[in-house]
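Colleague: sequence below, structure please.
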Amino acid sequence: MTKPVPADIISRLKAVLGENGWSQDPERLQPKLVEWRDRWFGDTPFLALPANTAQVSAVVGVCYEAGVAITPQGGNTGLVGGQIPQGEILLSTEKLSRVREIETFDDVIVAEAGVTLAAIHEAAAGVNRRFPLGLASEGSATVGGFISTNAGGTQVLRYGTARSLVLGLEAVLPNGDVWDGLKRLRKDNTGYDLKQLLIGAEGTLGVVTAASLKLFPVLESRAVAWIGLTGLDAAVELLARAKQEAGGAVEAFEMIARIGVEFVLRNVPGSRDPLDAPYPYYVLVEFASGEPGSAEGAMERFLAKGLEDGLVADAALAQTGAQAKALWALRENQSAAQKPEGVVWKHDVSVPVSQVATFIKQADAAMERLTPGCRIAAFGHVGDGNVHYDVFGPVGGDPALHEATRDEAGRIVNDIIAGFGGSISAEHGLGSMKTDEAAHYKSPVELAAQRAVRLALDPKRIMNPRVLF
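Modeller: Predicted coordinates:
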């Protein structure tokens, strides 16, 4: 239970932030206290709105001295509740919104924690560069948020997670000290890599205030195809063939179950089914190359061979940018389209790529035994083994009963994942939702090491105290 924040600490925080740097207005606070799926609701006595790194340092320093807990928050797009305070001071990075610098020779953009991913994309495009982290929530997800959760997205297959895209960080450590690690170095072998500790730490080791991010060339040759599969096993086989046919040009390889497509068609206006007949699973494939015509040619050969060998049942190849965007919308709207469909057990998991189809089949059978008639919307980044495995109750079933079985279903799915040597959180982090469950699957050695790191940097455990170990 978070301790009440003393009135004198609130007064000190108001003084260091200035008149426009804080709020206790319930209407101002309310949107920041609700997770977008309405699963987590929080409360806070005070919203800190620092405008620069020095103010972040001052806020954290005051709280550290007094032993007052802090929950950092970026765009509030997290899906595991880690950004929702439960009585702690809420520190929002929304005013840290400057792109400080962009340099094409070094291929780097330096941006503050509150800059949205969409703004990063726009700034990069303005200098004919690209930042290849793609998230459906790009309009609200922020630099600090996607770094603190080590976000993955749709281009992990080619570019890696956020961890692979960060050159340097600036951060305020739990005692209020500012660490200036905004390097642009591609190689730096001088001991422990502090930035890698902060990436994916979900705000438990400090507050990221700015980052140096890698930029990449814009690839003009691009091909996008929507493919109906003859069976689930065909997805993994087609991935191997795509890599062989296109080499390093496979930009994304996403899988979507038919029921997920039906959710989008039903709940997202303007959506259209790309193929004439339905198929149980689909893959959305994108190739990109700097060589004119290369991606298009590789895609045509890939599809022709897949049709010939019976792995591809049907396919739609985007002929324009608008068509490609429409195909991607079917994938990017999966989560949003689920909201009207009722109670759902959501699992963000990963297994070795070769085992994706086997995992889904085993989990499907287990869920059917637990809840006969359940509806399973599996989708995700099959190219990197990350499956969003979402289970809805039967049509006409009792939502309360489905909700009551959530924990049992989670343990069943996670046990299956553990059997594959997989992860129960592939890209969303642990947050409030999965911290306790993750401790069940981690070894005592790993837990002790993680706790030792946290204790060394935050001995008072003031940073996001409910999250991680």
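Colleague: use CA for all of it now, contacts and neighbours both
Modeller: OK.
Colleague: and the residue nearest the centre of this structure?
Modeller: The centroid of the chain falls nearest to Ala151 when counting by Cα atoms, centre = their mean (3.8 Å).
Colleague: now that residue: how far from Arg39?
Modeller: Distance from Ala151 to Arg39, counting by Cα to Cα, to the nearest Å: 20 Å.
Colleague: and Val467, by the same measure?
Modeller: According to Cα to Cα, Val467 stands 16 Å off from Arg39.
Colleague: swap in Thr93?
Modeller: Per Cα to Cα, Thr93 is found 23 Å from Arg39.
Colleague: next up, for comparison:
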Amino acid sequence: MTPTAALDTLLTALRDGLGARHVLTDPDALAPYLTESRRLFTGSALAVLRPGSTEEVAFAVRACTQADIAVVPLGGNTGLTGAGVPQGGVVLSLERMTRLRAVDPVDATITVEAGMILQDVQDAAEAAGMMFPLSYASRGSARIGGGVSTNAGGIAVLAYGNARDLVLGLEVVLADGRVWNGLKSLRKDNAGYDLKQLFIGSEGTLGIVTAAVLKLFPRPRSTSVAFVGLVSARAALDLFVFLRARMDRDLTAFEYLPPFALEIVLRHIPGTVQPLHGAHGAYALIEVASARPDADTQAELESALGQALADGVIADATIGTSGAQNAALWRLREGVPEAQTREGASIKHDVSVPLSRLPAFLEQAGAACTAEMPGLRPCGFGHFGDGNIHFNLSQPSGMAAAEFLAEWGRFNRIVHDIVHDLGGSIAAEHGVGLIKREELARYGDPVGLDLMRRLKAALDPEDLLNPGKVIIRDDRDASTAR
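Modeller: Got it, this is the predicted structure:
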């Protein structure tokens, strides 16, 4: 059988099994599935498959792998490292798998299919009187399967952890089409290896997540948000340590902004206003939330910041007095990525270092990058409380965007060398995908990289699940995915 005839036979079988309208081959229909959200990568695919059930996912994977065709799983296509960009083969979209399977307020769990939008998961939890805390800017379009597969973080990691910490059980389709049913809601289960952890953060290279049991939490009864002016990043660290000791688990977010970040948000994001009098060397957005019936987070935050002001830890602060004011303060932080886009081209680094070394990283990386390119505008912002900084670099004013972006590799080396020297990670919460796979090979521990390759070979011996992402098999050329 010729390759063309074999492909036609496969597509016919897929149309029979999934329905013709769920096997897309027209170039115009394929286009939205081939480019990642930042438009850094555009791939190619033979078809897009849209199964509607776990059984259909298993059928599609079996059919494709038996035909030696690679399968690239795709959620909401909101990833930032190119993990969902196909390099041949077929795209398997989970967009039709949106069922809410169960909510159990007693067990404090929610069971959802992988294609469910994150915002819908949050809304379903709220309707049951509970809260699902995983949250990030793309929650209105990101799908939970993608969040699990990339071990997504976001704004609540400080209090609740990454996706890895919020998953109790998984249902996964393996490379041979078998279904592993690990949908347990147990908080304790030491019956052998914790298999679900293999698939969380694996970016679809070891198996395709089709459903998940997620942890729920009591809804906060009291939430308060403050925006604080500080002298420096080192002062921000002092404030965080002080608040962590005072607020304990009620400290749910501690986000950091340099002056440049606030400047561009105020310039580009409609409706934002200067929150403090005067200018400061650094800023922090702080959220305190509690489910205790007697909690008064506003009074507690006012008292804590009053003490910090008296001790000279902070220079100024404002506290929201309503939900609308809290949202307005959060907009100053959440508007940074959009403001950077409007300001011009930016080279982005999603990194983490030990909390104690964050100020040193910001100082060293900022100085090294501006020395390399005068006029460059560093914008290191983000999840200070868990050590994760989005160290982005905005182009010098007047420089052509293409010329600036061509220097991405050079600045990767500068920033990632500093991260590595400080004991950090070059991939904090966005994953590896395509954009960082060579960086992982450069900075990763050799033994750890060998273990990853062995796991990939054991679970996907033909290298047909999202090939070329995260880890590159020694015996495969990722650029020739079938």
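Colleague: quick revisit: tell me which of Val467 and Arg39 of the first structure has more neighbours.
Modeller: Val467 (23 against 10; other Cα atoms under 10 Å).
Colleague: that one against Gly429, yeah?
Modeller: No - at 9.7 Å, Val467 of the first structure does not count as touching Gly429 under the criterion of Cα atoms under 8 Å.
Colleague: tell me which residues touch the closest residue to Pro174 of the first structure other than its chain neighbours, please.
Modeller: Among residues not flanking Pro174 of the first structure along the chain, Gly206 sits closest, at 5.1 Å (Cα to Cα, 6 or more residues apart in numbering). Contacts for Gly206 of the first structure (Cα atoms under 8 Å, 6 or more residues apart in numbering) come out as Ala171, Val172, Leu173, Pro174, Leu198, Met463.
Colleague: sorry, back to before: shared neighbours of Val467 and Gly429 of the first structure, anything?
Modeller: Glu202.
Colleague: strands along the stretch 301-450 of the second structure, start to end?
Modeller: For the stretch 301-450 of the second structure, the strands defined by DSSP state E, counting those that start in this stretch occupy 316-319, 346-347, 350-352, 377-383, 388-394.
Colleague: and the angle for the last one with strand 377-383?
Modeller: Strand 388-394 of the second structure and strand 377-383 meet at an angle of 160 degrees, taking axes from the mean of the first three to the mean of the last three Cα atoms, to 10 degrees as the criterion.
Colleague: what's in contact with strand 388-394 of the second structure?
Modeller: 340, 343-353, 376-383, 428-429.
Colleague: filter the residues you listed to the buried ones?
Modeller: Buried by 16 or more other Cα atoms under 10 Å: 340, 343, 345-353, 376-383, 428-429, out of these.
Colleague: sorry, back to before: so how far is Ala136 of the first structure from the residue nearest to the centre of the first structure?
Modeller: Separation of Ala151 of the first structure from Ala136 of the first structure (Cα to Cα): 11 Å.
Colleague: which SS class is Thr98 of the second structure?
Modeller: The local conformation at Thr98 of the second structure, judged by DSSP: H, G, I helix; E, B strand; the rest coil, is coil.
Colleague: count the neighbours of the equivalent of it over in the first structure for me.
Modeller: Taking TM-score structural alignment, the alignment pairs Thr98 of the second structure with Ser97 from the first structure. Neighbour count for Ser97 of the first structure, taken as other Cα under 10 Å: 20.
Colleague: is it true that Ser97 of the first structure touches Glu112?
Modeller: Yes - using Cα under 8 Å, Ser97 of the first structure is in contact with Glu112, at 5.7 Å.
Colleague: name the nearest residue to the residue mapped onto Val166 of the first structure from the second structure, ignoring sequence neighbours.
Modeller: Mapped onto the second structure by TM-score structural alignment, Val166 of the first structure lines up with Val167. Spatial nearest neighbour of Val167 of the second structure, chain neighbours left out: Leu214 (4.7 Å); criterion: Cα to Cα, 6+ apart.
Colleague: wasn't that neighbour part of a helix?
Modeller: No - counting by three-state DSSP, Leu214 of the second structure is not found in a helix; it is strand.
Colleague: ok, now which ones touch it?
Modeller: Contacts for Leu214 of the second structure (Cα under 8 Å, 6+ apart) come out as Thr109, Ile110, Thr111, Val112, Phe132, Leu166, Val167, Leu168, Gly169, Ser185.
Colleague: closest to Arg219 of the second structure out of those residues?
Modeller: Ranked by distance to Arg219 of the second structure (Cα to Cα), the contacts of Leu214 of the second structure are led by Phe132 at 8.7 Å.
Colleague: what number of residues lie near the closest one?
Modeller: 24.
Colleague: that one touches Leu216, doesn't it?
Modeller: Yes - using Cα under 8 Å, Phe132 of the second structure is in contact with Leu216, at 5.1 Å.
Colleague: if we can go back for a sec, aligned partner of the residue nearest to Val167 of the second structure in the first structure?
Modeller: In the first structure, the residue matched to Leu214 of the second structure (TM-score structural alignment) is Leu213.
Colleague: please apply the same query to Ala367 of the second structure.
Modeller: By TM-score structural alignment, Ala367 of the second structure lines up with Ala365.
Colleague: just to revisit the earlier point, what about the residue nearest to the centre of the first structure, is that helix, strand or coil?
Modeller: coil.
Colleague: rewinding a little: how far away is the residue nearest to Pro174 of the first structure from Ala439 of the first structure?
Modeller: Counting by Cα to Cα, the gap from Gly206 of the first structure to Ala439 of the first structure is 22 Å.
Colleague: hmm, Asp106 of the first structure is touching Arg184, no?
Modeller: Yes - contact criterion Cα under 8 Å: Asp106 of the first structure and Arg184 qualify, at 7.5 Å.
Colleague: who has more neighbours, these two?
Modeller: Arg184 (20 against 12).
Colleague: the more buried one reaches Val108, doesn't it?
Modeller: Yes - Arg184 of the first structure is in contact with Val108 according to Cα under 8 Å; the separation is 7.1 Å.
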